[in-house]
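K.L.:
below are the sequence and a predicted model for it; my questions follow.
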Amino acid sequence: MWDDSAIEVRDALDRLPEGDAELIRLIYWDGLRSHEVAKVLGINPSTVRSRLSRAKEQLRGSLENRRAIVSSTQVYEPRPSDVSLPAHRTDQRRDPSAES
């Protein structure tokens, strides 16, 4: 089962350019080293490292932006101690069938 953090990471990864997302997946999901990724993608290992650095920075920024948006739009949910019922409300309710 995916937790909220995993879903956020997946969504942020989906917003990366496809090549950068593929690079992240190869390294972190498939466990390949940079020289192995270089062979798979047909690029220089130094290019892998620089693209990885850029992709991680973009991913980090995307996740920080998402967290800032979520925290600024959270709905206030009152605690039970914050809520007081009006004086006329009680737990005893009248039974309409008892009234005639």
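P.N.:
Looks like it arrived, so ask away. These numbers were taken from a predicted model, which means no experiment stands behind them.
K.L.:
for the rest of this, base every contact and every neighbour count on C-alpha atoms.
P.N.:
Fine.
K.L.:
what sits up against the strand or helix carrying E8?
P.N.:
Applying DSSP states H and E as the criterion places E8 in helix 4-14. For helix 4-14, contacts defined as Cα atoms under 8 Å, 6 or more residues apart in numbering pick out 21, 59, 62-63.
K.L.:
before we move on, what about stretch 64-74?
P.N.:
Under Cα under 8 Å, 6+ apart, the answer for stretch 64-74 is an empty list.
K.L.:
buried sites along that stretch?
P.N.:
By 16 or more other Cα atoms under 10 Å, stretch 64-74 has no buried positions at all.
K.L.:
also stretch 25-32?
P.N.:
Within stretch 25-32, the residues scored as buried using 16+ other Cα under 10 Å are 26-27, 32.
K.L.:
put this beside the first:
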Amino acid sequence: MYQWRVDHVRAAEAAEDVRLSDEQALRASLDGDVQAFGVLVERYQEVAFRAAYLVTRDAGAAEDVCQEAFLRAHGHLGRFRLGEPFRPWLLRIVTNQAKNHVRSRGRREGLLARLRPRAAEVASGPEREVEAAERKEQVLEAMNRLSLEDREVLYLRHFLDLPEREIAEVIGKRPGTVKSRLSRARGRLRTVIEERYPALAAEEMGMTDA
């Protein structure tokens, strides 16, 4: 179903032969036995997928969520309290991952929806705004020469007017990272504008300023 299963299915089948209980498999996993964790993956992958699908309503997304959830569970086994049920702990990780996926998807879809009206406003503006629209078009053409990461932060900051803290939530980065990415993106945009649109570069372009 997903990569963890592909990587560990043989090991899981071998370990399953000894009929490990959850606690035995967990103790062995904590001791570094990958085969033992494969038993848990095989045992709970179906219920994990169902839980993820109920939240995401998308089979492909649910598989991705489960893959990440099992990886996270394996990486955080040290936080699990032996003696407690494993399934609820695992499903909490799965559902949290699924909700994060849905929130992220919703933000991105919302951003696209918010971008469309802005484009329509530029296209239907009065004649006295044509010159400004042409300048904006040149800026957009310059931005298209930047990397996707640079374009993303510039769009969010200067087209949607999002503050740095909100941008950090949208792209899943720390505010300090957003600030540095914006600074670098503005610098690269300024370089492109100066090289390709010298007349535009002579004007005061807020998008290339901090």
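P.N.:
The structure has been received and is ready for your questions. Note that this is a predicted model, so its numbers are computed, not measured.
K.L.:
quick one: the helix holding E8 of the first structure to the second structure mean distance?
P.N.:
Aligned to the second structure and superposed, helix 4-14 of the first structure gives a mean residue distance of 1.2 Å (mean Cα distance after the TM-score superposition for the first structure).
K.L.:
quick check: that helix aligns to which part of the second structure?
P.N.:
Matched against the second structure by TM-score structural alignment, helix 4-14 of the first structure falls on residues 134-144.
K.L.:
in the matching stretch, what's buried?
P.N.:
Neighbour counts using 16+ other Cα under 10 Å place 138-139, 142-143 of stretch 134-144 of the second structure among the buried residues.
K.L.:
also stretch 46-59 of the first structure?
P.N.:
Quick answer for stretch 46-59 of the first structure (16+ other Cα under 10 Å): 48-49, 51-52, 55-56, 58-59.
K.L.:
secondary structure and distance to S72 of the first structure for those - can I get that in TSV?
P.N.:
Output for those, formatted as TSV (DSSP: H, G, I helix; E, B strand; the rest coil; distance: Cα to Cα, whole Å):
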residue	secondary structure	distance to S72 of the first structure
V48	helix	36
R49	helix	35
R51	helix	31
L52	helix	30
A55	helix	26
K56	helix	24
Q58	helix	21
L59	helix	20
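K.L.:
with distance to G42 of the first structure added, can I get the residues you listed in CSV?
P.N.:
Below are the buried residues of stretch 46-59 of the first structure laid out as CSV (distance: Cα to Cα, whole Å):
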residue, distance to G42 of the first structure
V48, 10
R49, 14
R51, 14
L52, 15
A55, 18
K56, 21
Q58, 23
L59, 23
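K.L.:
where does S62 of the first structure sit, in terms of helix or strand?
P.N.:
Element membership of S62 of the first structure, judged by DSSP H and E, is helix 45-72.
K.L.:
longest helix anywhere in the second structure?
P.N.:
The single longest helix within the second structure, with elements called by DSSP state H, is helix 86-123.
K.L.:
tell me how far it is from the chain's mean position?
P.N.:
9 Å (Cα atoms, centre = their mean, to the nearest Å).
K.L.:
what is that helix packed up against?
P.N.:
Counting by 3 or more Cα pairs under 8 Å, 6 or more residues apart in numbering; DSSP states H and E, the packing neighbours recorded for helix 86-123 of the second structure are helix 34-56, helix 59-75, helix 164-171.
K.L.:
would CSV of the ones you listed with distance to G106 of the second structure be doable?
P.N.:
Below are these laid out as CSV (distance: least, Cα to Cα, whole Å):
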stretch, distance to G106 of the second structure
helix 34-56, 11
helix 59-75, 13
helix 164-171, 10
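K.L.:
so which of these is nearest W4 of the second structure?
P.N.:
helix 59-75 (6.5 Å; Cα to Cα).
K.L.:
which residues touch that closest one?
P.N.:
1-4, 37, 41, 45, 48-50, 52-53, 56, 90, 93-94, 97-98, 101.
K.L.:
distance of G31 of the first structure relative to D4 of the first structure?
P.N.:
Going from G31 of the first structure to D4 of the first structure by Cα to Cα, to the nearest Å gives 23 Å.
K.L.:
neighbours of the aligned partner of L41 of the first structure in the second structure, how many?
P.N.:
Per TM-score structural alignment, the equivalent position to L41 of the first structure in the second structure is I171. By the criterion of other Cα atoms under 10 Å, I171 of the second structure has 16 neighbours.
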